[in-house]
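Undergrad: got a predicted model here, sequence first, then my questions.
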Amino acid sequence: MSVTIGVLSIQGDVKENLLSVQTAVEQLGINASVCSVKTPEEISRVDGLIIPGGESTTIGQLSLVNGSLKILKEKIENGMPVLGICAGMIMLSNTADDRVVGKTDQPLLDVLDVKLERNSFGRQRESFEANISMNSIDIPNFNGVFIRAPSVSDVGSDVEVLSKVNEKIVAVKKGNIIGTSFHPELTQDVSLHKYFVNLVSNQSN
């Protein structure tokens, strides 16, 4: 049985994620199609979705305008696996404050019970890479690329912390939902994308 994995293609690192998912699918030998999605109709047809890094306010506003947020929220709440990367994790959360400007009034999906701080590690010029481990999902070694990255300052009781950097939470999981502060699509390592592809495949079988 074939599965369809989409990358939300409103703004951000779309191409890089499409390539990473395609590589992951090929390495796993799974029958899956990978596509970019934008409209509610396209989103309704996917079995799993990646919300890429980019500008979370822009992604949220444009998703609200074209009606994608509603279908996205419904599908995630009904169990569709989703991977939110950087801005994508902000989109999944129920609250997001900016380290500099404080509370932000931006559209959020409100499906991940975390308190999130935008630009937690500083602005663009303070981007960095760090070796992280996500042992609970069998990824002991991963090179995390952090660009204007958020961090999670608090998690709900049903949210699992996957990884920390400098005592700041940078990866979380809640059932079918994964959120990362870092950009896995900007490395050659597709182990996190493979984990996600497996999640989608297992959910659909």
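TA: In hand now; what should we look at?
Undergrad: can we go C-alpha only for contacts and neighbour counts from here?
TA: Noted.
Undergrad: which residues in this structure form helices?
TA: Ranges of helices within the chain are 14-28, 40-44, 56-65, 68-77, 87-92, 191-204, based on DSSP state H.
Undergrad: before we go on, here's another structure to hold up against the first:
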Amino acid sequence: MKLPSRPISITLTCIAMYLFILLPLPASAAQSELARQREMTAFGPLQTVVDQMQPGWNLGNSLDTVGPDETYWGNPRVTPELIGNIAAQGFKNIRIPVTWDQHIGAAPDYRIDPAYMARVQEVIKWALDANLYVVLDLHHDSYLWISQLETDHDQVLARYTAVWTQIANQFKDAPLRLMFENVNEPRFNRGITQAGDMGAGSNFDEPRQLALLHELNT
């Protein structure tokens, strides 16, 4: 059998490549496209949003105190002037860490103190009015009670769900520049102390900790 000449071979190769391009994407390529779509947000590509948020400033030691109010660790009350000054200095986003623990009522409702929720909303409104991106979280709750998810699973999960449900309802009409960090520095330690130190009974089983975090994320 006579082999095709070089021009015919090149033509047949080009046709084969063209037909290959028309074939459906393999599973791996489809998964990559799905991942790309998941990186899209209401603002556009996720990296674009991140770029627009730079630089950022953290409102620490205020609403995240573990005492009765935001002055417990020595800071003055947050004011609209403070927030406006942050924006005037060129910051684009402000992270507002909040510790909810001491403002959460008893089971089964775990109702957040309305006065405290209103105060958090007030500070967030000042930040949004200053055209800042805002990140709101559950902060020291991470070690005060969320850390006990493994040993007191149902109660912790019920409290966590109730708190986020209330926050979501409170801010459901807020601009998309308000974002949420579901838990600060997640860690699940049996022997953690009230000061946040890990005791002798701490759980350093990383796969188990990741599984617990996945449950919270879900």
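TA: Sure thing, it's come through. For clarity, every value in this text was computed on a predicted model and none was experimentally measured.
Undergrad: any idea what the TM-score comes out to?
TA: Here the superposed chains carry a TM-score of 0.30, computed using TM-score structural alignment, normalised by the length of the first structure; 110 aligned residues with a Cα RMSD of 5.7 Å.
Undergrad: re the thing from before, reformat the helices of the first structure as a markdown table; add mean neighbour count and distance to Lys115 of the first structure.
TA: Formatted as a markdown table, the entries for the helices of the first structure read as follows, by neighbours: other Cα atoms under 10 Å; distance: least, Cα to Cα, whole Å:
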| stretch | mean neighbour count | distance to Lys115 of the first structure |
| --- | --- | --- |
| helix 14-28 | 19 | 25 |
| helix 40-44 | 16 | 26 |
| helix 56-65 | 18 | 15 |
| helix 68-77 | 17 | 18 |
| helix 87-92 | 30 | 9 |
| helix 191-204 | 19 | 23 |
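Undergrad: relative to Glu160 of the first structure, which of those is closest?
TA: Nearest to Glu160 of the first structure among the helices of the first structure is helix 87-92 (14.1 Å), distances taken as Cα to Cα.
Undergrad: one step back: want to throw the helices of the first structure into CSV with distance to Glu117 of the first structure?
TA: Converted to CSV, the helices of the first structure look like this (distance: least, Cα to Cα, whole Å):
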stretch, distance to Glu117 of the first structure
helix 14-28, 23
helix 40-44, 28
helix 56-65, 12
helix 68-77, 21
helix 87-92, 9
helix 191-204, 23
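Undergrad: these two touch, right, Ile5 of the first structure and Gly48?
TA: Yes - under the contact definition of Cα atoms under 8 Å, Ile5 of the first structure touches Gly48, with a separation of 4.8 Å.
Undergrad: what's the overlap in contacts for those two?
TA: Residues within reach of Ile5 of the first structure and of Gly48 at once, by Cα atoms under 8 Å, 6 or more residues apart in numbering, are Val200.
Undergrad: how far away is Ala88 of the second structure from Gln170 of the second structure?
TA: Separation of Ala88 of the second structure from Gln170 of the second structure (Cα to Cα, to the nearest Å) stands at 28 Å.
Undergrad: quick one: the helices in the second structure, in order.
TA: Per DSSP H, the second structure carries helices over the ranges 6-22, 27-38, 46-52, 80-88, 114-129, 141-144, 153-170, 206-217.
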